[in-house]
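Trainee: Any chance you could fold what I've pasted below:
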Amino acid sequence: MSDTKKINQLKIYEFIKSYIEERDYSPSVREICKAVGVNSTSTVHNYLNALEKDSLIKRDPFKPRTIRIPKNSSNKKKMVNIPIIDSIIIGDSIFSPENIKGSLPIPVDYTENMNNLFIIKAYDESMAKIKILIGDMVIFEKTDHVENGEIASVLLDNKIVMGRFFKKENYIKLQPESTSMKPIIIVNYIIIGKLVGTGRFFT
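Mentor: As a prediction, this is how the structure comes out:
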């Protein structure tokens, strides 16, 4: 299973857990679709089946809206903290303690590259067309190579910016996924990562 699908499962799990804690009953499938940005109810059903297989949720097949979180849910036993990075202060490594602003726990089995992941918090709507919204935790794999058309994170004046990557002869273009924002043209650049998933957490 891809990292993106695993992260989507985590988003759905977190939404269900928060919804039940607030209301004492579970959300409908359509409410889950709307909350996590998935259009297909069948896709959500597939995610729910996977969560149930992992013993993270329980459902009654004969009753609607009966999703519950088992008391012995084991998701907390398999967590790894992914560093949250906002700007680069120390250039030797993006994982230097001075560059890390916090961390976010992600289940170990939701990613295969947990030693090379970092998170950037989305502060604007530059990726809105691909359902990355303000406040979302955008998960990147550390790499200095990104193919044209992939979502990249690039170091620009000690700040990390993200966009759809296109390499030209003497510069790169970071194309936002938003009709209200213009592309960023960068001559001197350092690629630091490529998108592998996003998380929207409900507290």
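
Trainee: CA only for contacts and neighbour counts going forward, please
Mentor: Fine.

Trainee: Residue 5: what secondary structure?
Mentor: Look at residue 5: counting by DSSP: H, G, I helix; E, B strand; the rest coil, its state is helix.

Trainee: From residue 31, how far out is it?
Mentor: From residue 5 over to residue 31 the distance is 19 Å, taken as CA to CA, to the nearest Å.

Trainee: same deal with residue 3?
Mentor: Applying CA to CA to residue 3 and residue 31 gives a distance of 23 Å.

Trainee: who's more crowded, the two?
Mentor: residue 3 (18 against 14; other CA atoms under 10 Å).

Trainee: roughly how far apart are the more buried one and residue 155?
Mentor: 24 Å.

Trainee: so who does the nearest residue to residue 4 once chain neighbours are set aside touch?
Mentor: Closest residue to residue 4 apart from its sequence neighbours, by CA to CA, 6 or more residues apart in numbering: residue 197 at 4.7 Å. Contact partners of residue 197, counting by CA atoms under 8 Å, 6 or more residues apart in numbering, are 3, 4, 7, 138, 139, 140.

Trainee: One more, please, to line up against the first structure:
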Amino acid sequence: MTTASNQTHTKTTEELDKFLQERPAPEELVEKNILKEPHVAPALQAQAEELRRSQLEDALNTKLEHRPPISELVEHNILHEPHVAPTLQAQADDLKRSQLEDTLNTKLEHRPPVSELVEHNILHDPTVSPALQAHADELRRQQLEDKLNAKLQDRPSPGTLVEKNILDTSALHQLTRLSPLNFPRQLITSYGCRQSLRDAQRL
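Mentor: Purely as a prediction, here's the structure:
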């Protein structure tokens, strides 16, 4: 009997020690309004509780003011439609699900093909392995650059633009007074190169 009693006492002591180790800190108990604030005088305790209650009420009112309207919650399927009878709620949910599915299918039908997304550099080419993707991107960039350079080379000279009344002659003569060394970079880009400038000077 003595041995059994000692074992029971030891077990109880261990459980009590474990409970004491796992009990929350006094600050946590005060925060949850389980204990009174130890640093507040008893005469001020009621005022402290009233202040805490008021702060909690203000926080709750703020959350209530910023909560979404019921119509929005219904639209996002968080709440059921309050104007629909419970017996019809399942049918209303099925109808809403069907409408959502139709909308999604319509968007999927009108989405551009993968090849177009790859062409516009929105998606990577799925036929190219990830290890070669950087090389493929560089090749595509080079092709685009070559195409742009070809278009720049084929653009008309300033003389042609003047003949077609696209470029004003007086403005062009004013530009030709500038030294090629001081010629603004953006204008050189506009007219192509120094050869274009010499063409303009002959006008």
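
Trainee: what's the TM-score for these two chains?
Mentor: Superposed pair, TM-score by TM-score structural alignment, normalised by the length of the first structure: 0.16. Supporting alignment: 55 aligned residues with a CA RMSD of 5.8 Å.

Trainee: So which bits of the helix or strand encompassing residue 149 of the second structure are buried?
Mentor: Counting by DSSP states H and E, the element that carries residue 149 of the second structure is helix 133-153. By neighbour count with 16 or more other CA atoms under 10 Å, helix 133-153 of the second structure contains the buried residues residue 136.

Trainee: Next SSE downstream of it?
Mentor: In N-to-C order, the element after helix 133-153 of the second structure by DSSP H and E is helix 158-163.

Trainee: Skip ahead from that next one and say which helix or strand is next.
Mentor: Per DSSP H and E, the helix or strand that comes after helix 158-163 of the second structure is helix 169-176.

Trainee: Now do that next one: which elements does it pack against?
Mentor: helix 194-201 (3 or more CA pairs under 8 Å, 6 or more residues apart in numbering; DSSP states H and E).

Trainee: For the helix it packs on, which helices and strands make contact with it?
Mentor: By 3+ CA pairs under 8 Å, 6+ apart, helix 194-201 of the second structure packs against helix 158-163, helix 169-176, helix 185-191.

Trainee: Among those helices, single out whichever gets nearest to residue 87 of the second structure.
Mentor: Closest to residue 87 of the second structure of these is helix 185-191 (CA to CA; 72.4 Å).

Trainee: ok, and for that closest one, which residues are buried?
Mentor: Residues residue 191 are the ones in helix 185-191 of the second structure that count as buried (16+ other CA under 10 Å).

Trainee: which strands and helices sit next to that helix?
Mentor: If contacts are counted by 3+ CA pairs under 8 Å, 6+ apart, helix 185-191 of the second structure sits against helix 194-201.

Trainee: angle of the helix it packs on against helix 169-176?
Mentor: Going by axes from the mean of the first three to the mean of the last three CA atoms, to 10 degrees, helix 194-201 of the second structure is angled at 130 degrees with respect to helix 169-176.

Trainee: Give me the buried positions along helix 194-201 of the second structure.
Mentor: In helix 194-201 of the second structure, counting by 16+ other CA under 10 Å, buried: 196, 197, 200, 201.

Trainee: can you check stretch 48-59 of the second structure too?
Mentor: In stretch 48-59 of the second structure, the ones that count as buried by 16+ other CA under 10 Å are residue 48.

Trainee: Turn the helices and strands packed on helix 194-201 of the second structure into CSV, columns for distance to residue 61 of the second structure.
Mentor: Converted to CSV, those look like this (distance: least, CA to CA, whole Å):
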stretch, distance to residue 61 of the second structure
helix 158-163, 70
helix 169-176, 69
helix 185-191, 60
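
Trainee: just so I know, which of these lies nearest residue 103 of the second structure?
Mentor: Minimum separation from residue 103 of the second structure across these (CA to CA) falls at helix 185-191, 47.8 Å.

Trainee: what about residue 104 of the second structure, distance to residue 170 of the second structure?
Mentor: Following CA to CA, the distance that separates residue 104 of the second structure from residue 170 of the second structure is 59 Å.

Trainee: Oops, could you answer that again for residue 99 of the second structure instead?
Mentor: 65 Å.
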